[in-house]
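> Sharing a model that was predicted from the sequence below.
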Amino acid sequence: MPCADVRSRAWRLDHAPAIAHGQVVATRARVDLVATRAALPGELGAAVDAFERYLRLERNRSGHTVRAYVGDAVGLLDHLAKLGGRRVGDLDLGMLRGWLAIQRNGGAARTTLARRAAALRTFSAWAHRAGLIDNDPAQLLASPRAHRSLPPVLAVDEAAAVMQAGADEPSALATRDRLIVELLYATGIRVSELVGLDLDDVDRERRVVRVLGKGAKERTVPYGLAAERALADWLRSARPALARESSGPALLLGARGGRLDPRAARAVVHARIAAVPGAPDLGPHGLRHSAATHLLDGGADLRTVQELLGHASLATTQIYTHVSVERLRAVYTQAHPRA
């Protein structure tokens, strides 16, 4: 068995208990949320249903955002019901702050509290427009400033080694796995965007992929020759070997021929990086972060990186990317008249 495959299996075995525990916790949380939502008094339950439709149909939010915001709305309205409220109109600023205080005392991270405060503001503004409350109490709701901790990134030589890990494995799945890491690193796209790619989203002549990002915003992202070679290998023999009648137009397929699941893609990335001695344990987001950092270090301007990553705000890109000291020094030396 090739060395890289042994390391990949070892990573999965080492992390299996944590993965299983996380899945159990997530399943219990979903069950609890469903039960809490079902127990809400009539008008409060109807408000949650209407809020969910608003997020999906009018705001076109991603499935992840909808689940998170609806879960926060359920938690808030459950808190309201326990205090004797039966209408959304019973909400006030004190109740909003009280619910957030309960989350903080329960150990919620600052980033989680900031997200939940944003969900409350969205819910309150919607309820006010829908006529469920006379005024919007969340306008005065402050939220903690989240600490933005930057994850580690791969060095350029480590990234090259990750791309080569398992390069000699001839199986269809190994060929697919090479394409996963090559495309993620070449384009900097999100794992959800990667698994959502269809065959006709790839323009091989121009070497670009059409990506549907957050908020159903479409963008075009280029990729390089190395990713094109991995793509050619995948399309020539590996994808046909896995494809079934039910495969549809999906670019990347799972072992049973269906569209690749994001969790499977994450496991592939972790395993491939684990095969490189000394490399930090990163997932797809780490490859995205590494790609952005290496682009900046190579001379790309921040605005271009923003477009490639699909960030709505340039401030997000500034926080998200590393700029090495060497790059700062080079720009300073070139630009400052007395450098």
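Arrived safely.

> from here on, contacts and neighbour counts on C-alpha atoms
Will do.

> Report the separation between residue 249 and residue 228.
19 Å (C-alpha to C-alpha, to the nearest Å).

> Between those two, tell me which one has more neighbours.
Between residue 249 and residue 228, residue 228 has the larger neighbour count (other C-alpha atoms under 10 Å), namely 19 against 15.

> Could you verify my assumption that that one touches residue 208?
No: judged on C-alpha atoms under 8 Å, residue 228 makes no contact with residue 208 at a distance of 9.7 Å.

> my read: residue 244 touches residue 257, true?
Yes: with contacts counted by C-alpha under 8 Å, residue 244 reaches residue 257, the gap being 5.4 Å.

> Those two: which is more packed in?
More crowded of residue 244 and residue 257, by other C-alpha under 10 Å: residue 257, with 19 against 13.

> nearest spatial neighbour of residue 312, skipping sequence neighbours?
In this structure, residue 312 finds its nearest non-sequential neighbour in residue 306, 7.8 Å apart by C-alpha to C-alpha, 6 or more residues apart in numbering.

> for comparison:
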Amino acid sequence: MQLDRAVEAYLRHVSIERGLSEHTVAAYRRDLSGYRAWLDEHGVTDTDAVTVELVEAFSAERASAEPPPAATSLARLQSSVRGLHRFLAREGVVADDATRRLRPPKTPRRLPKALTIDQVEALLDAAGPAPGDAIEAAPAALRDRALLELLYATGARISEIVQLDVDDLAHGDVLRVRGKGAKERIVPVGSYARAAVDAYLARVRPDLATRGRATPRLFLGVRGAPLSRQSAWLVIGAAAERAGLTAHVSPHTLRHSFATHLLQGGADVRVVQELLGHSSVATTQIYTHVTVDALREVYVTSHPRAR
């Protein structure tokens, strides 16, 4: 099979059958475009002509580039190439997996940076008024408060939140979330977030909905269209600036804070895994290191013989 056809077949597979997001598929496409171009420069245009040695040479050349790529970037590139060749071998397009000897680079473990509870409250207050406050508040402020309350209350990814439909909240105090690979999970919603969303639904969304085409999406922009990921990022950044938070605050910061605060409160790591939608508890366990660091800091500053 021609490499360009093979790549397109793989991208359709990860998009349709595995249900990966447009953002992830676009990243795969960029990685594999560079890989295809490199193979083309070496006279390889057919899947059968790709060898283990060629794949290793490609990886080594990318690793030694100037300036050197970040380990995470190289790992993602290798993951894209590995996924392609494993797919081709599994589908019987090629007899063997040409990436079988490829070893991912070691990436430094980066612990998530979580906000304190006081910082989260400051961020939420800066986003907009609480449900019982400021009846005449700007519509965007009530929507923004609901958005951030829901992000922190559920630990959902920003892509999951902006894809929510109004009906996903129709189950009382729980939320139906569609995660990676089109997997659904049910997440409880606390009273603060529910009140903020109810205020937005009653006082803001009906007006926003009249400004654009009918859509079931929960969060809408000022023109009535579904709120985009980029717009949601801007909402969080603006609220962080108003709250005086100097550290970088992103949607994932609230997800990290959600997990960290649950574990600090005594939640079981497997419950947190289910709430976050992680396929493996190993992914969730990185948050346990955050809480251990917090315990160590308290110990060192409090125990008379710790230093």
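Nice, I can see it. The model shown is predicted, which means the values in this text are computed figures rather than measured ones.

> The residue nearest to residue 312 of the first structure and residue 325 of the first structure: what is the separation?
Taking C-alpha to C-alpha, one finds residue 306 of the first structure at 21 Å from residue 325 of the first structure.

> same thing with residue 315 of the first structure?
20 Å.

> What of residue 26 of the first structure?
40 Å.

> Kindly report the same for residue 245 of the first structure.
Residue 245 of the first structure is 52 Å from residue 325 of the first structure, by C-alpha to C-alpha.

> more crowded one of the two?
residue 325 (10 against 7).

> Contact partners for that one?
Contact partners of residue 325 of the first structure, counting by C-alpha atoms under 8 Å, 6 or more residues apart in numbering, are absent.

> in the first structure, which helix has the most residues?
Criterion DSSP state H: the longest helix present in the first structure is helix 3-38.

> Just tell me the aligned range of it in the second structure.
Alignment note (TM-score structural alignment): helix 3-38 of the first structure is unmatched in the second structure.

> Check the secondary structure at the equivalent of residue 177 of the second structure over in the first structure for me.
With TM-score structural alignment as the criterion, residue 177 of the second structure lines up with residue 211 in the first structure. What DSSP: H, G, I helix; E, B strand; the rest coil gives for residue 211 of the first structure is strand.

> Is it correct that residue 211 of the first structure is in contact with residue 203?
No: counting by C-alpha under 8 Å, residue 211 of the first structure stays clear of residue 203, with 11.5 Å between them.

> More neighbours: which of the two?
Set residue 211 of the first structure next to residue 203 and count neighbours by other C-alpha under 10 Å: residue 211 wins out with 23 against 13.

> what separates the more buried one from residue 196 of the first structure, distance-wise?
From residue 211 of the first structure to residue 196 of the first structure the distance is 8 Å (C-alpha to C-alpha).

> got it, and residue 167 of the first structure?
24 Å.

> In terms of neighbours, single out the busier of these two.
A direct count of neighbours by other C-alpha under 10 Å for residue 167 of the first structure and residue 196 places residue 196 higher, at 19 against 16.

> Aligned counterpart of the more buried one in the second structure, please.
Looks like residue 196 of the first structure aligns to residue 163 there (TM-score structural alignment).

> That match and residue 215 touch, don't they?
No: the criterion here is C-alpha under 8 Å, and residue 163 of the second structure misses it with residue 215 at 11.1 Å.

> how about the helices in the stretch 51-200 of the second structure?
52-63, 71-90, 117-127, 139-154, 158-162, 191-203 (DSSP state H, counting those that start in this stretch).

> who are the neighbours in contact with residue 287 of the second structure?
111, 112, 256, 259, 260, 263.

> Doesn't it belong to a strand?
No: using three-state DSSP, the assignment for residue 287 of the second structure is helix, not a strand.

> Identify each buried residue in stretch 235-251 of the first structure, please.
235, 238, 239, 242, 243, 247, 250, 251 (16 or more other C-alpha atoms under 10 Å).

> In contact with the last one, which residues are there?
This points to residue 251 of the first structure. 195, 197, 198, 199, 259.

> ok, 10 Å please
Residue 251 of the first structure makes contacts with 176, 194-202, 231, 234-235, 239, 259-260, as judged by C-alpha atoms under 10 Å, 6 or more residues apart in numbering.

> Now check the second structure for the residue matching it.
So, by TM-score structural alignment, residue 251 of the first structure is matched to residue 218.

> And that match, how close does it get to residue 117 of the second structure?
Relative to residue 117 of the second structure, and taking C-alpha to C-alpha, residue 218 of the second structure is found at 26 Å.

> Quickly note the distance from the nearest residue to residue 28 of the second structure once chain neighbours are set aside to residue 45 of the second structure.
Using C-alpha to C-alpha, 6+ apart and skipping residues adjacent in sequence, the residue nearest residue 28 of the second structure is residue 80, 5.7 Å away. Using C-alpha to C-alpha, one obtains 18 Å as the distance from residue 80 of the second structure to residue 45 of the second structure.
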